[in-house]
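Q: Need a 3D model of the sequence below.
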Amino acid sequence: MKLAEVELLMQKAVEATQRSFNTIRTGRASTSLLDRVMVDYYGSPTPLKTLANINTPDASTITIQPFDRSSVNAIEKAISLSDIGLTPNNDGSMIRLNVPPLTTERRKEFVKLASKYAEEGKVSVRNIRRDAVDSVRKQEKAGDLPEDEARDLQDKIQKLTDKYIAKVEDLLAEKEKDITTV
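A: A predicted model of the protein is given here:
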């Protein structure tokens, strides 16, 4: 496994963590809250953003304008069943979501959720490190890599790991700040 591959995999793990953070409410309306919502559209699960135009006209409202009016009820049902905790208001052609301000209790829950997502991201980065180090050790054992080069590669892999774990922690600190700021 090449160092560039390892870095790319770690970068993808950090990006996945960022996408997870984007689904956590911060008290402001954001279209990314609906990124994980899947709608049962003609029998197949379809991402909401491919079925409708999603906007935030103000800081506390999200509007969803379906491309196909017959899908309004399916979209409303999918939002109700999702874990975003918002109640959809359907006027027949458009769905509105009012994003209420967060209570202190709810903010604490969201900080815990963000910490959980960050830990998953760190575990993912560490798993990539483990696989890369195992690959280096196998090459060393097979005689394809001298011992000093293998140690050097393992050190570089560890430095990459530290760098990307620090990035996840920075993202977590930023998200916690967003959540706790009223």
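
Q: C-alpha only now, for contacts and for neighbours.
A: Noted.

Q: Now the residue most central in space within the chain. Nearest residue, chain neighbours left out?
A: When C-alpha atoms, centre = their mean is applied to the chain, the residue found nearest the centroid is S20 (1.7 Å). Setting aside the residues directly before and after it, S20 is nearest to Y117 in space (C-alpha to C-alpha, 6 or more residues apart in numbering), at 6.6 Å.

Q: Could you also give me the structure for this second sequence? I'd like to compare it with the first:
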Amino acid sequence: MTLKDSYIAHEERMKRALDALRKELASLRAGRATPALLDKIMVDYYGTPTPVNQVANVAVPEPRMITIQPWEKSLLAPLEKAILKSDLGLTPNSDGTIIRLSIPQLTQERRTELVKVIHKKAEDARVAIRNIRRDANDAIKKIEKEKAASEDETKKAQEDMQKLTDKYIKEVDQIMAVKEKEIMEV
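A: Presented below is the predicted three-dimensional model:
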């Protein structure tokens, strides 16, 4: 493995850590209806845990309403049960063919809780990125030990890895700030 290969591989891992953070934050309820809220909810479909969007049409007809129309009527009860068991804190209303979820306005207390959750998830992403940097530096030292790169090249590679780490941590902070602003706006 060359220094360049190592850099590319570790940058890819950092991008994935950032994508994971975006996905995590998308599933947080911000007082607005979005199909992403249901991404983590699994429904029992013939004995197999299946994501809601694979067994039903999920739509957002209004800013504070999500409708779920199961492809099979037999899935209505399991869908309702899965939503009630989830940590969304939403109560499904069913008319026998379609489930409606009303998204209530967030209380100030709930907003504060969500901001804490956002900060924790952002910190987890920063830690993941720093761990990737550590792995990259270990790989760089290994390349140097194998005499595949000079001391100057490895020093430069470590500096580049630090710049990359700083860049991705800054992106984590930006993502966190945007989500925090979204949660706190009334």
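
Q: Please state their TM-score.
A: After superposition, the two chains reach a TM-score of 0.97 (TM-score structural alignment, normalised by the length of the first structure), with 182 aligned residues with a C-alpha RMSD of 0.9 Å.

Q: What lines up with the residue nearest to the centre of the first structure in the second structure?
A: Per TM-score structural alignment, the equivalent position to S20 of the first structure in the second structure is E24.

Q: Would you quantify the distance from its match to K145 of the second structure?
A: Separation of E24 of the second structure from K145 of the second structure (C-alpha to C-alpha, to the nearest Å) stands at 39 Å.

Q: Could you look up the SS state of the most far-flung residue of the second structure relative to its centre?
A: In the second structure, counting by C-alpha atoms, centre = their mean, K147 sits farthest out from the average C-alpha position, at 39.9 Å. Three-state call for K147 of the second structure (DSSP: H, G, I helix; E, B strand; the rest coil): coil.

Q: Tell me which residue of the first structure matches up with it.
A: Per TM-score structural alignment, K147 of the second structure is aligned with G143.

Q: Over to K120 of the second structure?
A: That one, K120 of the second structure, aligns with K116 by TM-score structural alignment.

Q: now do D138 of the second structure
A: Aligned by TM-score structural alignment, D138 of the second structure pairs with D134 of the first structure.

Q: wait, what's in contact with E176 of the first structure?
A: E176 of the first structure sits next to V111, A114 when contact means C-alpha atoms under 8 Å, 6 or more residues apart in numbering.

Q: which secondary structure element contains the nearest residue to E147 of the first structure once chain neighbours are set aside?
A: Leaving aside its sequence neighbours, E147 of the first structure sits nearest to E140 (C-alpha to C-alpha, 6+ apart; 6.4 Å). Per DSSP states H and E: E140 of the first structure is located in helix 104-142.

Q: Beyond that helix, next helix or strand please.
A: Next along from helix 104-142 of the first structure, by DSSP H and E: helix 147-180.

Q: and that next one, which residues are buried?
A: Buried residues in helix 147-180 of the first structure, counted by 16 or more other C-alpha atoms under 10 Å: 150-151, 153-154, 157-158, 160-161, 164-165, 167-169, 171-173, 175-176, 178-180.

Q: E109 of the second structure pairs with which position in the first structure?
A: So E109 of the second structure corresponds to E105, using TM-score structural alignment.

Q: That match and S82 of the first structure: what is the separation?
A: Distance from E105 of the first structure to S82 of the first structure, by C-alpha to C-alpha: 20 Å.

Q: Mind checking which of these two has more residues around it?
A: S82 (14 against 9; other C-alpha atoms under 10 Å).

Q: The helix holding E140 of the first structure vs the second structure, average offset?
A: For helix 104-142 of the first structure, the mean deviation from the second structure after alignment is 0.8 Å (mean C-alpha distance after the TM-score superposition for the first structure).

Q: Packing partners of that helix?
A: On a contact count with 3 or more C-alpha pairs under 8 Å, 6 or more residues apart in numbering; DSSP states H and E, helix 104-142 of the first structure meets helix 3-22, helix 147-180.

Q: which stretch among those comes nearest N90 of the first structure?
A: helix 3-22 (24.6 Å; C-alpha to C-alpha).

Q: Going by neighbour count, which residues of that closest one are buried?
A: 6-7, 9-11, 13-14, 16-22.

Q: Tell me the buried residues in the helix or strand just after it?
A: Using DSSP H and E, the helix or strand that follows helix 3-22 of the first structure towards the C-terminus is strand 38-41. Buried residues in strand 38-41 of the first structure, counting neighbours by 16+ other C-alpha under 10 Å, are found at M38, V39, Y41.

Q: Which strands or helices does strand 38-41 of the first structure pack on?
A: strand 44-47, helix 72-81.

Q: hey, which of those is tucked in deepest?
A: helix 72-81 (a mean of 18; mean count of other C-alpha atoms under 10 Å).

Q: What span of the second structure is that one aligned with?
A: Residue span in the second structure matched to helix 72-81 of the first structure, by TM-score structural alignment: 76-85.

Q: how close does the matching stretch sit to the first structure?
A: Mean deviation for stretch 76-85 of the second structure: 0.8 Å (mean C-alpha distance after the TM-score superposition for the first structure).

Q: Cool, thanks, signing off.
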